[in-house]
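J.: Next comes the sequence, and after it the predicted model I'd like to discuss.
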Amino acid sequence: MHSLPARPEVEAVTHTARALTESLGDVVRGRPALVRLTVSVLLAGGHLLLEDVPGVGKTTTAKALAQAIGGQVGRIQFTPDLLPGDVTGVSIYHTETHDLQFRPGPVFAHVVIADEINRASPKTQSALLECMQERQVTVDGTTHPLPDPFMVVATQNPVGMDGTYALPEAQRDRFMARAMVGYPDPEDELDMLERQEVADPLASVHPVTSAAEIAHHSTVVRRIYSAPSIKEYVVALVRATREHPMLRLGASPRAGIQLLRAAKAVAVSDGRDHVLPDDVQELVLPVLAHRLLPSADARLAGSTVTETLTQVLAHVPVPVGRTKRALRVPV
């Protein structure tokens, strides 16, 4: 059993979460759920997939997050001719020394912006598999560790648009969560027009934390208390997706691990040192939906993965009884 975090540790993470939320909220107007999910995935040590049509702010969200933590930023523009070595790096032969020297690629950064990831070929997309799961790159038999923290924020256009490839199942499963960015409300869109008429909102984003702090906060988040009933609830939700007749591919064990970890980050962001069933329920759609594949019957019936997950949430019993500890960080 791991040691539970002390009150000052929880308070520090909560303070950082609120600072990041405020910083991103100034740029990503009118989409608090997107900002909340982005901050939670960062603190949980996961990767985020932002999906929607062009021009709604996917890349802006990724850039704002990178600037707010003040770490190293890597930017990869995924195109059909991009090669795996353009992502991870290559070994270059030096005639003077007669040896190979590794030249790191843009993936060697704290926040990697993978822009329009589904415009590259599946072979190039797979270059991120080892990076995202094992936090390392292997080139010519030599393993190179990636920085800590390491987060991939990928953007993609809906599959079916010109020049897009569907992400492989293994790639999607490595993203802790997927967010649909969506259009802002008319009032927020008007505010965006007025603000960006004279200045770039990203120019006002300054670091509110550091990469070292985020790395430490992620270890604190993992130690947040989750009652046995909460863990059983997560397992029940995940297993229900594997048994549902409207799904031909359910959630993996990795999905359950990341769902609980993200729920811990949400709990700390709300000032708690324990996970509630509400935290898990809030994250079921963004954490699980992109990993699931509908069955042939679901396609014929016009049933979506979102509808299926809503049914799962309605039928899996919610834990009752003691799920919390006494400590709470004051708001």
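T.: Received the coordinates, thanks. Residues are numbered from 1 along each chain as shown.
J.: CA atoms for contacts and neighbours, from now on please.
T.: OK.
J.: who does the longest helix belonging to the chain touch, helix- and strand-wise?
T.: Scanning the chain for the longest helix, with DSSP state H as the assignment, gives helix 7-27. In this structure, helix 7-27 packs against helix 32-43, helix 58-69, helix 211-222, helix 253-269, with contacts taken as 3 or more CA pairs under 8 Å, 6 or more residues apart in numbering; DSSP states H and E.
J.: now with 7 Å?
T.: helix 32-43, helix 58-69, helix 253-269 (3 or more CA pairs under 7 Å, 6 or more residues apart in numbering; DSSP states H and E).
J.: how about those in CSV, adding distance to Met180?
T.: Shown next, in CSV, are these (distance: least, CA to CA, whole Å):
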stretch, distance to Met180
helix 32-43, 8
helix 58-69, 9
helix 253-269, 17
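J.: and the comparison structure, right after this:
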Amino acid sequence: MPALPAPADLELFVRAAELGSLSQAARELDLQPASASASLKRLEARLGARLMLRSTRALRLTPEGERYIVHARRALAALAEGLDSVAGDRAGLRGELRISAPSDFGRALLRGWLDDFQSRHPEVRLSLALSDRLADFYREPVDLAVRYGEMRDSGLIARALLPSNRRVLVAAPTYVERMGAPATPDDIAGHACVAWMLSPVAGGARVHDRWRFTRGRESREMKIEPRCVSDDGALVRDWAVAGRGLAFKAWIDVADDLAAGRLLRLLPDWTGEPAPVQLLYANREHQSALMRAAIDWLIEQARPFEARARAAFAQA
């Protein structure tokens, strides 16, 4: 049986891929540039394949590197899990937890949940990336991601946080006083609208400009022409609160605004499209104790909000 790659070589390879720089990975791991280069060459020689293409400006994975990095991460996770197992109860949870989440959800809910989690486990280091751009688990340093909508990547595992969440049509009281409220989905065409824009990992951005509603057996899909568009969902909410126009937001993002009267729910007899909130991660085979605890904690924190969402759409 061939000798297995050294964990240090795997760690350098994974970190260099995440950072897009061999020299930056070397600095983080306290290695000399020559040692880092030798580590990568040693790993490539052991595998008999080129893993990275390097130039003076950039570093990117080869097709072989794209395939191998998944296994390298799993191997490192398995080693971390082994350390957790041996440590047992001698120490509390420790390590780094890297989470990607939409801006609205991250600021309104997730940050508080993670603050409480970290206060219970002070040895945990937290990295929270708030962006509505979809994270790429296989190229970026992400352990967990919160996303809206149904999971389409079969390589990821999804756990439901808020399965009953839906989009709602909202506007500020000042806007309604000035412009009136639509009585039917068809009336939206006569109103100013603010919209969210999805920025995927690859490909062009897509504006969420088709708003779907149902009422019993009736359905409507409205194609809007927004006056303001942003890839930051929190900014779209701010525009709505400021009276800039109608917004079609996930209920969880505006629930507090609705309760406080900063926004009004419009067309309440029509139901907006589903917007379930999912917690995603790459695999469950070699989860560390930290990952398992974080997943369980987030699911538990979401329970009362899921109950509120079910109540909000009880007639859906």
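T.: Good, I have the coordinates. These numbers come from a predicted model, not from an experiment.
J.: TM-score for these two?
T.: TM-score of the superposed chains, computed with TM-score structural alignment, normalised by the length of the second structure, equals 0.22; 120 aligned residues with a CA RMSD of 6.7 Å.
J.: Would you mark the buried spots in the longest helix of the first structure?
T.: 9-25, 27 (16 or more other CA atoms under 10 Å).
J.: For Arg178 of the first structure, pull up the helix or strand it's in.
T.: Element membership of Arg178 of the first structure [criterion: DSSP states H and E] is strand 177-180.
J.: who's in contact with Gln118 of the second structure?
T.: Going by CA atoms under 7 Å, 6 or more residues apart in numbering, Gln118 of the second structure touches Val124.
J.: Go ahead and confirm Gly233 of the second structure touches Ser103.
T.: Yes: using CA atoms under 7 Å, Gly233 of the second structure makes contact with Ser103 at a distance of 6.2 Å.
J.: ok, those two, which is more surrounded?
T.: Each of Gly233 of the second structure and Ser103 has its neighbours counted (other CA atoms under 10 Å); Gly233 has more, 23 against 20.
J.: So the more buried one versus Tyr148 of the second structure, what's the distance?
T.: Gly233 of the second structure sits 12 Å away from Tyr148 of the second structure, going by CA to CA, to the nearest Å.
J.: The helices and strands packed on helix 7-27 of the first structure: which one's closest to Leu247 of the first structure?
T.: helix 253-269 (15.3 Å; CA to CA).
J.: after the closest one, next one along is what?
T.: Scanning forward in sequence from helix 253-269 of the first structure by DSSP H and E, the next helix or strand is helix 277-288.
J.: Which other helices and strands does that following helix contact?
T.: By 3+ CA pairs under 7 Å, 6+ apart, helix 277-288 of the first structure packs against strand 177-180, helix 253-269.
J.: Now tabulate those in a markdown table and tack on mean neighbour count and distance to Gln125 of the first structure.
T.: What follows is these, written out as a markdown table (neighbours: other CA atoms under 10 Å; distance: least, CA to CA, whole Å):
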| stretch | mean neighbour count | distance to Gln125 of the first structure |
| --- | --- | --- |
| strand 177-180 | 23 | 17 |
| helix 253-269 | 24 | 20 |
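J.: Select, out of these, the one closest to Ala215 of the first structure.
T.: helix 253-269 (13.2 Å).
J.: Does Val277 of the second structure touch Leu161 like I think?
T.: Yes: counting by CA under 7 Å, Leu161 is a contact partner of Val277 of the second structure at 5.4 Å.
J.: Tell me which stretches of the second structure form helices.
T.: 7-19, 22-28, 33-47, 63-87, 103-105, 111-120, 173-179, 233-241, 251-260, 289-312.
J.: Put together JSON lines for those, with distance to Ala195 of the second structure on each row.
T.: Shown next, in JSON lines, are those (distance: least, CA to CA, whole Å):
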{"stretch": "helix 7-19", "distance to Ala195 of the second structure": "31"}
{"stretch": "helix 22-28", "distance to Ala195 of the second structure": "38"}
{"stretch": "helix 33-47", "distance to Ala195 of the second structure": "45"}
{"stretch": "helix 63-87", "distance to Ala195 of the second structure": "35"}
{"stretch": "helix 103-105", "distance to Ala195 of the second structure": "14"}
{"stretch": "helix 111-120", "distance to Ala195 of the second structure": "24"}
{"stretch": "helix 173-179", "distance to Ala195 of the second structure": "16"}
{"stretch": "helix 233-241", "distance to Ala195 of the second structure": "6"}
{"stretch": "helix 251-260", "distance to Ala195 of the second structure": "14"}
{"stretch": "helix 289-312", "distance to Ala195 of the second structure": "22"}
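J.: Just tell me which of these ends up closest to Met197 of the second structure.
T.: That would be helix 233-241 among the helices of the second structure, by CA to CA, at 8.1 Å.
J.: Just want the angle from that closest one to helix 251-260.
T.: With axes from the mean of the first three to the mean of the last three CA atoms, to 10 degrees applied, the angle from helix 233-241 of the second structure to helix 251-260 works out at 30 degrees.
J.: Now do the buried residues in helix 233-241 of the second structure.
T.: 233-237, 239-241.
J.: Which other helices and strands does it contact?
T.: Using 3+ CA pairs under 7 Å, 6+ apart: helix 233-241 of the second structure touches helix 103-105, strand 194-198.
J.: Pick the most buried one from those.
T.: strand 194-198 (a mean of 23; mean count of other CA atoms under 10 Å).
J.: name the helices or strands packed onto that one?
T.: strand 206-207, strand 228-230, helix 233-241.
J.: Which of the ones you listed sits closest to Leu126 of the second structure?
T.: Nearest of those (CA to CA): helix 233-241, 21.6 Å.
J.: before we move on, back to that, Val277 and Leu161 of the second structure - which one has more neighbours?
T.: Under the criterion of other CA under 10 Å, the comparison of Val277 of the second structure against Leu161 puts Val277 first, with 26 against 23.
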